[in-house]
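Participant: Sequence isn't available, so here's the structure alone:
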């Protein structure tokens, strides 16, 4: 029984959702599952845009068969060759042996690496600005290298004003019948998982995302069809998600907030930042967030660091360095190219505090980080004599929030 949905008169959603998966890419927790999106255009020539993960291949193939209703599949446009969007290509070849694959030169290099079926003779290579007319529809192709693989491209349906955006503008989370953003209660509910998806999957490649945003800006986009998450189907929502992507990809803080990340072994470092949070609240600072780096999955921590303006890293010293979970977070933030933040360091150590130095060594390799010159060092536990230091720390953090 098919589960397809109509987007426009002859453009259909044919993807599916996996709610059994626990970790996307075997890394990122997905408690609400993940959607693998694919789209079918029924024109004089039939066109499939991307395929799906094997986990939802059955419903995907049923959707296509139902909609084709005996017609052959003429073209498959491959915007992205990552396995969760390409691994059913071989099954399509078995079912529709005359299909032509449309992609760029790098697309077909990857196809030959992943598959053993004959690729040559079944390909149409496109470049920036190339077009394909299939009857009523004309598609134009826009290269988007390193968003987030080198072969990535986006396809624009000039007839229906649909931008098929590969992994860009996607979100974590399964789709539950409602495939359009305006069918959901409130788009703001999408924001945490859209942010977590972007920052962890694409976040390193901000410059490349900025280039693509400028490239597609002149286009009249009425739908954004990504490979994960819902279809963006009205102008207000499209403008909203484009603005979010502009902030995230330019590493501009999304909110004027403070986030405190702490690594505490016996609770003394945690107690110190709890005291600090109270001091901040008494100064009028709102929306303070605190995260135990040993308990919260790092993908959520990365997303929060991209969101907020001021970041505090408070860590126990460990093995003459820094608490290992804190080290992992800082190295991952560096790998994701985080920048344009104000940062404060707090360390704790009973006999030889070493965390601040170790954290500073990692942070010094990041771009445009304003390392606040007021690091706090604790020996074993926060002492009453250090209350003035805590007060001063809170004042410095508040000032950092107010500085443009």
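Facilitator: Looks like it arrived, so ask away. Quantities reported herein were computed from a predicted structural model and do not represent experimental measurements.
Participant: Please count neighbours and contacts with C-alpha atoms only from this point.
Facilitator: Will do.
Participant: Kindly confirm my reading that residue 141 is in a strand.
Facilitator: Yes. Checked against DSSP: H, G, I helix; E, B strand; the rest coil, residue 141 lies within a strand.
Participant: ok, second structure coming up, stack it against the first:
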């Protein structure tokens, strides 16, 4: 049974939802699943904008065939060639061999890489500012390389002022009957997934996202149609502001994330005591995370949100506690910058994790490391409480 939904009088969502997938890209936990969005424009010419992941290809093809009926598919616009959006492309082109593929040259090359040679493949490569008229609609193409693959473009419909934004403005989470962001409690129930999606999938490419946002600012946008998550038709400026913060590595909030890696509980106790000292100084937004039980993707998202980050690590085999080291390297890989940092380490016979954490953090841009860096031997002592207070004072003063 088909599951498409009308967006406008001639535009339809024909995607699908996967609620069984445990790990997106085999890395990121998605307990609420994920949607794969594709769109069909039924103008004088018919236009399919992207396809879907293999897991939902059956329902997608049913949607496509039902809406087209006896009509031919004239164009397939490929904004992004990642397999979660192009896995069904081969099936579409086999069923509709007369369709013309519209994409960048890099995307066309990738079609060959993924699918091999199609007999009599019809294609039209486009570059910045090129247009395609389909009847009432004129579609223009805006290049968005490295948001977050090199072949990416986005498509703007001048008639209805819709931006088909590829992976930009997407989010984790499967869609229910509510297709639009204004139909769901987005800020309370979806924002965390949107932040975690952006920071982990696209976060490394802030300058490229900023370039796309600058181009988007010149367009009159009344609707955002991403490839994952709900469609935006209200409060678009609010969501664009989130992207401005995330892509410029500007903290969303004055908040403190304390991430700790503890073997026997002594480092955890010190981290909790520091959090308590901050609360006593009036700091209201303090979050404490055990790096051994919290997935790194959540901690990366929190690090993008918070202005202040405190890392408390046991020394392990004369190095950083492994889960803490993973977190720090993830933050570096995602190009996080512009944060205020506190450090605490613990070691019975070699408290060296603090200096090694400092080395990683100092290799990142504009990371301000507060003093003192606290070194614990086995367990925090009464004599070290003034150091803990001094670090709490430094964090509170810098907020």
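Facilitator: Great, that's in hand. The structure presented is a predicted model; accordingly, all values stated were derived computationally and were not measured.
Participant: Distance check, residue 89 of the second structure against residue 36 of the second structure.
Facilitator: For residue 89 of the second structure, the distance to residue 36 of the second structure under the criterion C-alpha to C-alpha, to the nearest Å works out to 13 Å.
Participant: cool, and residue 137 of the second structure?
Facilitator: Distance, residue 137 of the second structure to residue 36 of the second structure, using C-alpha to C-alpha: 24 Å.
Participant: just to revisit the earlier point, residues that sit against both of residue 89 and residue 36 of the second structure, list them.
Facilitator: With contacts defined as C-alpha atoms under 8 Å, 6 or more residues apart in numbering, the residues shared by residue 89 of the second structure and residue 36 are residue 52.
Participant: Residue 137 and residue 36 of the second structure: which has the busier surroundings?
Facilitator: In this comparison of residue 137 of the second structure against residue 36, neighbours counted by other C-alpha atoms under 10 Å, the higher total goes to residue 36 at 29 against 19.
Participant: just the strands in the stretch 151-300 of the second structure please.
Facilitator: With DSSP state E, counting those that start in this stretch as the definition, the stretch 151-300 of the second structure shows strands at residue ranges 153-157, 162-164, 223-225, 253-261, 286-290.
Participant: which residues of the first structure does the fourth one align to?
Facilitator: Same thing as strand 253-261 of the second structure. The counterpart of strand 253-261 of the second structure in the first structure, using TM-score structural alignment, spans residues 255-263.
Participant: how big is the offset of the matching stretch relative to the second structure?
Facilitator: Between stretch 255-263 of the first structure and its aligned partner residues in the second structure, the average distance after superposition works out to 0.4 Å, using mean C-alpha distance after the TM-score superposition for the first structure.
Participant: For stretch 212-224 of the second structure, which residues meet the burial criterion?
Facilitator: Buried positions in stretch 212-224 of the second structure, judged by neighbour count with 16 or more other C-alpha atoms under 10 Å: 212-213, 216, 221, 223-224.
Participant: Check the separation of the first and last residues in that stretch.
Facilitator: Per C-alpha to C-alpha, the first residue of stretch 212-224 of the second structure is 14 Å away from its last.
Participant: What lies in contact with that stretch?
Facilitator: Counting contacts by C-alpha under 8 Å, 6+ apart, the residues touching stretch 212-224 of the second structure from outside are 142, 144, 160-165, 169, 231-234, 236, 244.
Participant: For the longest strand seen in the second structure, give the aligned segment of the first structure as residue numbers.
Facilitator: In terms of residue count, the longest strand belonging to the second structure (DSSP state E) is strand 306-316. Residues 308-318 of the first structure are the counterpart of strand 306-316 of the second structure, counting by TM-score structural alignment.
Participant: returning to that earlier point: can the strands of the stretch 151-300 of the second structure go into JSON lines with extra columns for distance to residue 104 of the second structure?
Facilitator: Formatted as JSON lines, the strands of the stretch 151-300 of the second structure follow (distance: least, C-alpha to C-alpha, whole Å):
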{"stretch": "strand 153-157", "distance to residue 104 of the second structure": "7"}
{"stretch": "strand 162-164", "distance to residue 104 of the second structure": "15"}
{"stretch": "strand 223-225", "distance to residue 104 of the second structure": "19"}
{"stretch": "strand 253-261", "distance to residue 104 of the second structure": "38"}
{"stretch": "strand 286-290", "distance to residue 104 of the second structure": "43"}
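Participant: Out of those, which is closest to residue 16 of the second structure?
Facilitator: strand 223-225 (14.3 Å; C-alpha to C-alpha).
Participant: nearest to residue 41 of the second structure, of the strands of the stretch 151-300 of the second structure?
Facilitator: With C-alpha to C-alpha as the criterion, residue 41 of the second structure lies closest to strand 153-157 of the strands of the stretch 151-300 of the second structure, at 10.4 Å.
Participant: buried sites along that closest one?
Facilitator: Neighbour counts over strand 153-157 of the second structure (16+ other C-alpha under 10 Å) mark 153-157 as buried.
Participant: which residues are in contact with it?
Facilitator: Contact with strand 153-157 of the second structure is made by 79-80, 103-104, 137-145, 162-166, as judged by C-alpha under 8 Å, 6+ apart.
Participant: try it again with 7 Å
Facilitator: Contacts to strand 153-157 of the second structure, defined as C-alpha atoms under 7 Å, 6 or more residues apart in numbering, come from residues 79-80, 137-145, 162-166.
Participant: now residue 327 of the first structure: how far from residue 356 of the first structure?
Facilitator: Relative to residue 356 of the first structure, residue 327 of the first structure is positioned 11 Å away (C-alpha to C-alpha).
Participant: so how far is residue 380 of the first structure from the residue nearest the centre of the first structure?
Facilitator: Note on the first structure: the residue nearest the mean C-alpha position is residue 198, at 1.7 Å, using C-alpha atoms, centre = their mean. Using C-alpha to C-alpha, we find residue 198 of the first structure at a distance of 38 Å from residue 380 of the first structure.
Participant: now residue 223 of the first structure
Facilitator: Computed with C-alpha to C-alpha, the distance linking residue 223 of the first structure and residue 380 of the first structure is 56 Å.
Participant: ok, now residue 3 of the first structure?
Facilitator: Distance from residue 3 of the first structure to residue 380 of the first structure, by C-alpha to C-alpha: 59 Å.
Participant: more neighbours, those two?
Facilitator: Remark: of residue 3 of the first structure and residue 380, residue 380 carries more neighbours, 18 against 15, as counted by other C-alpha under 10 Å.
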